[in-house]
Each structure stands twice: as structure tokens, then as C-alpha cells.
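> Here's a sequence, model it:
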Amino acid sequence: MNAFFEKIEIGLKKKRNKGRQKFINYSNFYKVVSKNKV
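You can find the predicted model right below:
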């Protein structure tokens, strides 16, 4: 079971590395939007 989850985790990390910049951009955008709402 552990090896299976490790494989999934490695796959997610690879996806996450590609998506991290998008996620950072999105979170920054969200912060700006939430500041504007408040």
C-alpha cells in the first residue's frame, strides 16, 4: 500500500511543480480580489 501511495504522491508532485506557478498566480489574484471586496 505504501509504495502505491508513494507512486501517486510522486505523480502529484510532478503535476504540482508544473501547476505551482499557476497556483501562485491564482492565489495572488485571489488575494487582490478579496482585498478589493473588503
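> Could you use CA atoms for every contact and neighbour count after this?
Noted.
> What strand or helix carries residue 29?
Here residue 29, judged by DSSP states H and E, is contained in helix 2-37.
> Which elements pack onto that helix?
Using 3 or more CA pairs under 8 Å, 6 or more residues apart in numbering; DSSP states H and E, no helix or strand is in contact with helix 2-37.
> and it, how far out from the chain's middle?
1 Å (CA atoms, centre = their mean, to the nearest Å).
> Neighbours of residue 13, how many?
Per other CA atoms under 10 Å, the neighbour tally for residue 13 reads 13.
> List the contacts of it.
Residues in contact with residue 13, defined by CA atoms under 8 Å, 6 or more residues apart in numbering, are absent; none qualify.
> Okay, it and residue 29: tell me how far apart.
For residue 13, the distance to residue 29 equals 23 Å [CA to CA, to the nearest Å].
> Following up with a second sequence; could you model it the same way so I can compare the two?
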Amino acid sequence: MTTNTPLTMTNTPAADDPAAVELPPTQPIDITPFLSHTS
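From the prediction side, this is the model:
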């Protein structure tokens, strides 16, 4: 769980930039469940 916290933190900004520009709004919505799981 501790290893998932930092990994998700780095994945949030990194995936938010390329995913939002490379993929449509359908991708960012898929990341929502990931953030909820970390919370």
C-alpha cells in the first residue's frame, strides 16, 4: 500500500498530461477510479 501511494502520485500528473493530450476525455475518466482507490 505504501508503494502504491508514491507510484499513484507520480502517475497522476504524468498520466494527466499525456493522457489528456494523447487520448480523449474517456481516458482521464478512467483514472478517476484509480485516484479513488488511493484515497
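> Fetch the TM-score of the aligned pair.
After superposition, the two chains reach a TM-score (TM-score structural alignment, normalised by the length of the first structure) of 0.43; 24 aligned residues with a CA RMSD of 1.7 Å.
> So residue 11 of the first structure versus residue 30 of the first structure, what's the distance?
27 Å.
> ignore the last one, residue 16 of the first structure
For residue 16 of the first structure, the distance to residue 30 of the first structure equals 19 Å [CA to CA].
> which strands and helices sit next to the strand or helix carrying residue 35 of the second structure?
For residue 35 of the second structure, the enclosing helix or strand under DSSP H and E is helix 26-38. Of the remaining helices and strands, those touching helix 26-38 of the second structure by 3+ CA pairs under 8 Å, 6+ apart are helix 4-22.
> If you count contacts, what does the helix it packs on end up packed against?
helix 26-38.
> Buried residues of the helix it packs on, list them for me.
Neighbour-count burial for helix 26-38 of the second structure, counted by 16 or more other CA atoms under 10 Å, picks out 28, 31.
> Just give me how far stretch 27-39 of the second structure sits from the chain centre.
That offset, for stretch 27-39 of the second structure, works out to 6 Å (CA atoms, centre = their mean).
> one step back: so how far is the helix holding residue 35 of the second structure off the chain centroid?
Centroid separation for helix 26-38 of the second structure versus its chain: 6 Å, with CA atoms, centre = their mean.
> just to revisit the earlier point, so for the helix holding residue 29 of the first structure, what gets flagged as buried?
Judged by neighbour count using 16+ other CA under 10 Å, helix 2-37 of the first structure contains no buried positions.
> orientation of the helix holding residue 35 of the second structure relative to helix 4-22 in degrees?
170 degrees (axes from the mean of the first three to the mean of the last three CA atoms, to 10 degrees).
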